[in-house]
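Peer 1: based on what follows, work out the 3D shape:
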Amino acid sequence: MSMLHIFALNEPISVTHTHLTRQKGEVAVLPPLAEWLGVEAIDTDEIELFAVNDLSDMGLSDYITLAFAPETAIPASTVTRLDALEGAVLLAPDKALSAPATPGPKATLIASLALAQADHGADLPKAKVAPLPSSAPPARHEVGPPLALYALIAMAILAALIFFVGWS
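Peer 2: This next block holds a predicted model:
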């Protein structure tokens, strides 16, 4: 079972490092998070680090529910603790940590939540892939000369008649 660990950071943090900032190509200089959590290494591509007030009106518990899909509803007491946090938080799934975290004085474990897992562990059958039908080129329909051409020919004939017959 994969877990998401939520840490309150007891140090002022001015950096934001989330899935969105990484997708935008932003590079953050991170504090020594591995040292703060008492682990050898952290996969920084899997964590989120941000100030809680970056969420504006959204509670941290709502953000976690939407972004990480906990396996069960977050318990009410944990929701209260999460939504009361101020300052910076670190969201770290198990796969981001090289070992179980033993946070020091610069980080406090607030909660660990089980994350939803795929409910089907077997290999799925290969889909039969049929080649797309080749579409015939669009039918071309003949387009007659434009109306202006007919008008020009009619005026030329009328001018020729007037010229040769004259104004009688």
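Peer 1: contacts, neighbours, all on C-alpha from now
Peer 2: Fine.
Peer 1: so which residue is dead centre in this protein?
Peer 2: Centroid-nearest residue in the chain, with CA atoms, centre = their mean: L20, separated by 6.9 Å.
Peer 1: tell me the helix or strand right after the helix or strand harbouring that residue.
Peer 2: Using DSSP states H and E, L20 falls within helix 19-23. Next helix or strand after helix 19-23 toward the C-terminus (DSSP H and E): helix 33-37.
Peer 1: who are the packing partners of the next helix or strand after that next one?
Peer 2: Using DSSP H and E, the helix or strand that directly follows helix 33-37 along the chain is strand 48-51. Other helices and strands packing on strand 48-51, by 3 or more CA pairs under 8 Å, 6 or more residues apart in numbering; DSSP states H and E, are strand 88-93.
Peer 1: tell me what the strand it packs on is packed against?
Peer 2: Judged by 3+ CA pairs under 8 Å, 6+ apart, the packing partners of strand 88-93 are strand 3-9, strand 48-51.
Peer 1: save these as JSON lines, and put in distance to P103 and mean neighbour count too.
Peer 2: Shown next, in JSON lines, are the helices and strands packed on strand 88-93 (distance: least, CA to CA, whole Å; neighbours: other CA atoms under 10 Å):
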{"stretch": "strand 3-9", "distance to P103": "9", "mean neighbour count": "21"}
{"stretch": "strand 48-51", "distance to P103": "15", "mean neighbour count": "20"}
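Peer 1: now distance to A88 too, for the ones you listed, in JSON lines please.
Peer 2: Listed next are these as JSON lines, based on distance: least, CA to CA, whole Å:
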{"stretch": "strand 3-9", "distance to A88": "5"}
{"stretch": "strand 48-51", "distance to A88": "4"}
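Peer 1: let's compare: structure for the following, please.
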Amino acid sequence: MQVSSSERGLVRLFAVDVPSEEIEAFRAQVNGVDGALLSWPLKEALGFTYLDEDFIELFPVSDLEEMGLTGYMVEGLGIAQKDVAEDSARLAAQKGWVLIVLSAAFDGVAQSLSPKAPLRWIGTYKEDGAPVHFEPLPDASAKGPASTQSTVLPAPSSNPHLTLLLAILALPLVALVLGAFLFWIL
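Peer 2: Next up, the predicted model:
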């Protein structure tokens, strides 16, 4: 499987043929003292060079309850119903664990995937993009060609530095007036 650097919107689905009691060992990354990745069985099974784990999902199909894998693909991942329709029987029959890898997991790094056991590729699906619909702008002023004359805005009439200087000089005067007022009241 080839992943291009410009890939966007693809969802790769794999069956994970690992018993539930061994899934944590399959998912876990083992790092060395220096923080370098020593082993990651999931990485080794998928055969990738770069993967952002924030964009992969590993879960048992039973967690989806009534929705099922087909429903999750459509409602949860945004795959068009027509795209999963031909695989719906295979998706509905899927038991055990599945791995979902989104295009964003590759973060624009071109690479080749060479999945091997315990992974079994089920399919690659495209996220359904929202249809683009152009409507005319409602205001009459939005119609017609744009003016080619440049408009120059007038410069502000006050200098902000001068305003700040006057405010700083006025503070002691305000403090004296307030102090005199409080002295007169007490």
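Peer 1: a strand runs through A160 of structure 1, doesn't it?
Peer 2: No. Under DSSP: H, G, I helix; E, B strand; the rest coil, A160 of structure 1 sits outside any strand and is assigned helix.
Peer 1: can you tell me what it aligns to in structure 2?
Peer 2: For A160 of structure 1, there is no aligned residue in structure 2 (criterion: TM-score structural alignment).
Peer 1: dump the residue contacts of M3 of structure 1.
Peer 2: By CA atoms under 8 Å, 6 or more residues apart in numbering, the contact set of M3 of structure 1 is 93-94, 112-115.
Peer 1: 10 Å instead, please
Peer 2: 70-71, 92-95, 111-116 (CA atoms under 10 Å, 6 or more residues apart in numbering).
Peer 1: repeat for L115 of structure 1
Peer 2: Remark: with contacts taken as CA under 10 Å, 6+ apart, L115 of structure 1 is in contact with 1-4, 65, 68-72, 93-94.
Peer 1: counterpart of it in structure 2?
Peer 2: Using TM-score structural alignment, the equivalent of L115 of structure 1 in structure 2 is E127.
Peer 1: now do L149 of structure 1
Peer 2: With TM-score structural alignment as the criterion, L149 of structure 1 has no equivalent in structure 2.
Peer 1: could you do K95 of structure 1 as well?
Peer 2: By TM-score structural alignment, K95 of structure 1 lines up with A104.
Peer 1: surely its match is within a helix?
Peer 2: Yes. When three-state DSSP is applied, A104 of structure 2 is found to be in a helix.
Peer 1: pretty sure it contacts Y50?
Peer 2: No. The criterion here is CA atoms under 10 Å, and A104 of structure 2 misses it with Y50 at 11.1 Å.
Peer 1: these two: which has the busier surroundings?
Peer 2: Taking neighbours as other CA atoms under 10 Å, A104 of structure 2 and Y50 compare with A104 leading, 19 against 14.
Peer 1: ok, and the closest non-adjacent residue to that one?
Peer 2: Leaving out its chain neighbours, the residue that sits closest to A104 of structure 2 by CA to CA, 6 or more residues apart in numbering is F55, at 6.1 Å.
Peer 1: what's the counterpart of the one you found in structure 1?
Peer 2: Match for F55 of structure 2 (TM-score structural alignment): E46.
Peer 1: who's in contact with its match?
Peer 2: Contacts of E46 of structure 1 by CA under 10 Å, 6+ apart are 17-19, 91-97.
Peer 1: which of the residues you listed are buried?
Peer 2: 17-19, 91-94, 96-97 (16 or more other CA atoms under 10 Å).
Peer 1: how about CSV for those residues, with distance to A8 of structure 1 added?
Peer 2: Shown next, in CSV, are the buried ones among the contacts of E46 of structure 1 (distance: CA to CA, whole Å):
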residue, distance to A8 of structure 1
H17, 15
T18, 16
H19, 19
L91, 9
A92, 11
P93, 15
D94, 17
A96, 17
L97, 16
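Peer 1: looking at those residues, which is nearest I157 of structure 1?
Peer 2: Closest to I157 of structure 1 out of the buried ones among the contacts of E46 of structure 1 is H19 (75.3 Å), distances taken as CA to CA.
Peer 1: which non-adjacent residue is nearest that closest one?
Peer 2: Counting by CA to CA, 6+ apart, the residue nearest H19 of structure 1 is E48, at 6.8 Å.
Peer 1: which stretches in structure 2 count as helices?
Peer 2: Counting by DSSP state H, one finds helices in structure 2 at the ranges 23-27, 41-46, 68-71, 81-85, 88-93, 160-185.
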